[in-house]
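**Student:** the sequence and its predicted three-dimensional model are supplied below.
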Amino acid sequence: MLFSRPKTELVTPERALRGREDYEFPVPETHYVTGRPIKPPFPEGYQQAVFGLGCFWGAEEIFWQEPGVWTTAVGYTGGVTPHPDYEEVCSGMTGHTEAVLVVFDPDETTYAAIVAKFFEVHDPTQGMRQGNDVGTQYRSGIYYADEAQRAIAEQAKAVFSAKLEELGYGRVTTEIAPLREFYYAEGYHQQYLAKNPNGYRCHSTTGVTFPLEKLA
């Protein structure tokens, strides 16, 4: 009966998998494409953003190509199970969503611009799925590092919600929550589409451009 719950229902903390004290799988130190570190410490003054927007393979590929982005990594966040592995996250019993860590140079881009790209490249109205990928691990989420990021995330969600409403789309379901921990995914997931160019990409976008000029 452990897994007898809908794939779109978040597991409660008391039913979540226990996890482990540390990683039991290798995580690379450097980015397969850029050769830069994917783990801290990062260059002084650089900022981090963490998002969930469906399958993290295609999501990471989008962000590592963005101007001003220094490095990226994929992992799991938003749940309760410490140091989960991929199979555990896919079971829906960790509470985590597949996530992308984006490290950027604030002299070349802004957190607002990164958040705007986040909203443009997936469909934030789909709840616990993206396209054919169904489950709590595919939910839309922004996981903020501080109050400045939270304020921008909340404003961006309101702006894009209004834009989508004008165009007849449903309610934006993006979760906005503090970043408690980002657990790196297994090495084979990191920069997966650079290693497997014909691999799976899920981009269930609305096709709507984010009105970045409306963010303060």
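**Tutor:** Nice, thanks for sending it over.
**Student:** from here on, contacts and neighbour counts on C-alpha atoms
**Tutor:** Fine.
**Student:** just checking, what packs against the lengthiest helix in the chain?
**Tutor:** In the chain, taking DSSP state H as the definition, the longest helix is helix 147-166. Counting contacts by 3 or more C-alpha pairs under 8 Å, 6 or more residues apart in numbering; DSSP states H and E, helix 147-166 is packed against helix 111-120, strand 140-144, strand 175-178.
**Student:** run through who's touching it.
**Tutor:** Applying C-alpha atoms under 8 Å, 6 or more residues apart in numbering, the contact partners of helix 147-166 are 111-112, 115-116, 119, 142, 144, 170-172, 174, 176-178, 208, 210-211, 214-215.
**Student:** out of those, which end up buried?
**Tutor:** Taking 16 or more other C-alpha atoms under 10 Å as the criterion, what is buried in those is 111-112, 115-116, 119, 142, 144, 172, 174, 176, 178, 210.
**Student:** mind putting the residues you listed into a markdown table with distance to Val27?
**Tutor:** Output for the buried ones among the contacts of helix 147-166, formatted as a markdown table (distance: C-alpha to C-alpha, whole Å):
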| residue | distance to Val27 |
| --- | --- |
| Tyr111 | 26 |
| Ala112 | 29 |
| Val115 | 26 |
| Ala116 | 29 |
| Phe119 | 28 |
| Ile142 | 23 |
| Tyr144 | 23 |
| Val172 | 33 |
| Thr174 | 28 |
| Ile176 | 27 |
| Pro178 | 24 |
| Phe210 | 34 |
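**Student:** report the two of those separated the most.
**Tutor:** The largest separation in those, counting by C-alpha to C-alpha, is between Pro178 and Phe210 at 23.1 Å.
**Student:** name the SS class of Glu88, please.
**Tutor:** Following DSSP: H, G, I helix; E, B strand; the rest coil, Glu88 is assigned to helix.
**Student:** residues in contact with it?
**Tutor:** Neighbour list for Glu88: 17, 94 [criterion: C-alpha under 8 Å, 6+ apart].
**Student:** please redo it, this time with the cut-off set to 6 Å
**Tutor:** By C-alpha atoms under 6 Å, 6 or more residues apart in numbering, Glu88 lies in contact with nothing.
**Student:** any idea how far Glu66 is from it?
**Tutor:** For Glu88, the distance to Glu66 equals 30 Å [C-alpha to C-alpha, to the nearest Å].
**Student:** now do the strands in the chain.
**Tutor:** Secondary structure of the chain (DSSP state E): strands located at 47-53, 69-77, 97-104, 129-130, 133-134, 140-144, 175-178, 183-184.
**Student:** next one for the comparison:
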Amino acid sequence: MLFQRNKTEMPTVETALPGRATALPTAAEHVLFGRALKGPYPAGLESAMFGMGCFWGAERKFWQLGAGIWVTAVGYAGGFTPNATYEEVCTGRTGHAEVVLVVFDPRTISYGTLLKTFWESHDPTQGMRQGNDVGTQYRSGIYIFSDAQRQAAEASRASYQERLTAAGYGPITTEIVPAPAFYFAEEDHQQYLAKVPHGYCGLGGTGIACALPTGVTAAG
């Protein structure tokens, strides 16, 4: 993405940019779904969060799943700088990853389907980069909201690693950690590829299908 600084080393809390106490202005509604981006969300819905490189293309992968996806939003998470701007994240001095928040109805679409989309839509073996996008903000991550999500994420990682290894790929570098604070990105970035259909998308999968392990279903 623009303003990339190729920073591949995580800052520390001492070296990170200070940020600000006030949240950045962002869109009120999802461009495609017409629903409140920040909620409140209906009862019974669940949240998922993923980092898989440039968040423009990553968000599109999830809204394209259609039925069961209530809202998607892009933002910053996993770093030290509160309410960082896009330009600050791109310096490599916030520690944040570009992430997608997915609010979904588990009665219609499963968390397993989201995991399958995550694994197949990027190369999770690349460390602090994704294709030509290089830096800590492009690292691969699954940020979990429950023990059930953790178990499913870890099982799917082990299963996908077997397939990748058989195809000649190295170790998966995806971090699986409790969901950190999510900071909504600026309005221009929300559903960017819906507003700019031919805009930049640096995502590229391995071409290896993800077979979900026993107990992790792709059904709604």
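**Tutor:** Sure thing, it's come through. Bear in mind that the values here come from a model prediction, so they are computed numbers and not experimental data.
**Student:** circling back to that earlier point, same list (the strands of structure 1) but as TSV, adding distance to Glu14 of structure 1.
**Tutor:** TSV is the format used below for the strands of structure 1 (distance: least, C-alpha to C-alpha, whole Å):
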stretch	distance to Glu14 of structure 1
strand 47-53	23
strand 69-77	17
strand 97-104	18
strand 129-130	24
strand 133-134	23
strand 140-144	22
strand 175-178	20
strand 183-184	20
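**Student:** how much space between the residue lying closest to Thr206 of structure 2 once chain neighbours are set aside and Thr26 of structure 2?
**Tutor:** Of all residues not flanking Thr206 of structure 2 in the chain, Asp123 sits nearest, at 5.5 Å (C-alpha to C-alpha, 6 or more residues apart in numbering). Distance of Asp123 of structure 2 to Thr26 of structure 2, given as C-alpha to C-alpha: 29 Å.
**Student:** who has more neighbours, the two?
**Tutor:** Neighbours per residue (other C-alpha atoms under 10 Å) separate Asp123 of structure 2 from Thr26, with Asp123 holding more: 26 against 15.
**Student:** surely that one meets Leu203?
**Tutor:** No: proximity of Asp123 of structure 2 to Leu203 does not meet the contact threshold set by C-alpha atoms under 6 Å, at 8.3 Å.
**Student:** what about the closest residue to Gly58 of structure 1 other than its chain neighbours, how many residues nearby?
**Tutor:** The shortest distance from Gly58 of structure 1 to any non-neighbouring residue, by C-alpha to C-alpha, 6+ apart, is to Arg201 (4.9 Å). Around Arg201 of structure 1 there are 15 other residues, counting by other C-alpha under 10 Å.
**Student:** over to Thr8 of structure 1?
**Tutor:** Other residues near Thr8 of structure 1 come to 16 when the count uses other C-alpha under 10 Å.
**Student:** do Pro25 of structure 2 as well
**Tutor:** Pro25 of structure 2: 10 surrounding residues under other C-alpha under 10 Å.
**Student:** now the closest residue to it other than its chain neighbours: how far from Thr15 of structure 2?
**Tutor:** Using C-alpha to C-alpha, 6+ apart and skipping residues adjacent in sequence, the residue nearest Pro25 of structure 2 is Glu186, 6.1 Å away. Going from Glu186 of structure 2 to Thr15 of structure 2 by C-alpha to C-alpha gives 24 Å.
**Student:** now do the same contact list for Tyr138 of structure 2.
**Tutor:** Counting by C-alpha under 6 Å, 6+ apart, Tyr138 of structure 2 touches 53, 97, 128-129.
**Student:** skipping its backbone neighbours, what lies nearest it in space?
**Tutor:** In space, Tyr138 of structure 2 comes closest to Gly53 once its chain neighbours are excluded; the distance is 4.1 Å by C-alpha to C-alpha, 6+ apart.
**Student:** pretty sure the one you found sits against Asn132.
**Tutor:** No: using C-alpha under 6 Å, Gly53 of structure 2 is not in contact with Asn132, being 9.9 Å away.
**Student:** among the two, which residue is more densely surrounded?
**Tutor:** Neighbour totals were compared for Gly53 of structure 2 and Asn132, and Gly53 leads with 35 against 12 (other C-alpha under 10 Å).
**Student:** ok, how many other residues are close to Tyr32 of structure 1?
**Tutor:** Counted with other C-alpha under 10 Å, the neighbours of Tyr32 of structure 1 add up to 15.
**Student:** what's it aligned with over in structure 2?
**Tutor:** Counting by TM-score structural alignment, Tyr32 of structure 1 corresponds to Val31 in structure 2.
**Student:** quick one: neighbours of Thr108 of structure 2, just the number.
**Tutor:** 11.
**Student:** over to Gly35 of structure 1?
**Tutor:** Neighbours of Gly35 of structure 1 (other C-alpha under 10 Å): 10.
**Student:** once you drop chain neighbours, what's closest to Gly187 of structure 1?
**Tutor:** Once flanking residues are discounted, Gly187 of structure 1 sits nearest to Val27: 4.7 Å by C-alpha to C-alpha, 6+ apart.
**Student:** residues in structure 2 aligned with stretch 129-142 of structure 1?
**Tutor:** Mapped onto structure 2 using TM-score structural alignment, stretch 129-142 of structure 1 spans residues 129-142.
**Student:** so which bits of the matching stretch are buried?
**Tutor:** Quick answer for stretch 129-142 of structure 2 (16+ other C-alpha under 10 Å): 129-130, 133-142.
**Student:** chain center to it, what's the gap?
**Tutor:** Distance of stretch 129-142 of structure 2 from its chain centroid, counting by C-alpha atoms, centre = their mean, to the nearest Å, is 10 Å.
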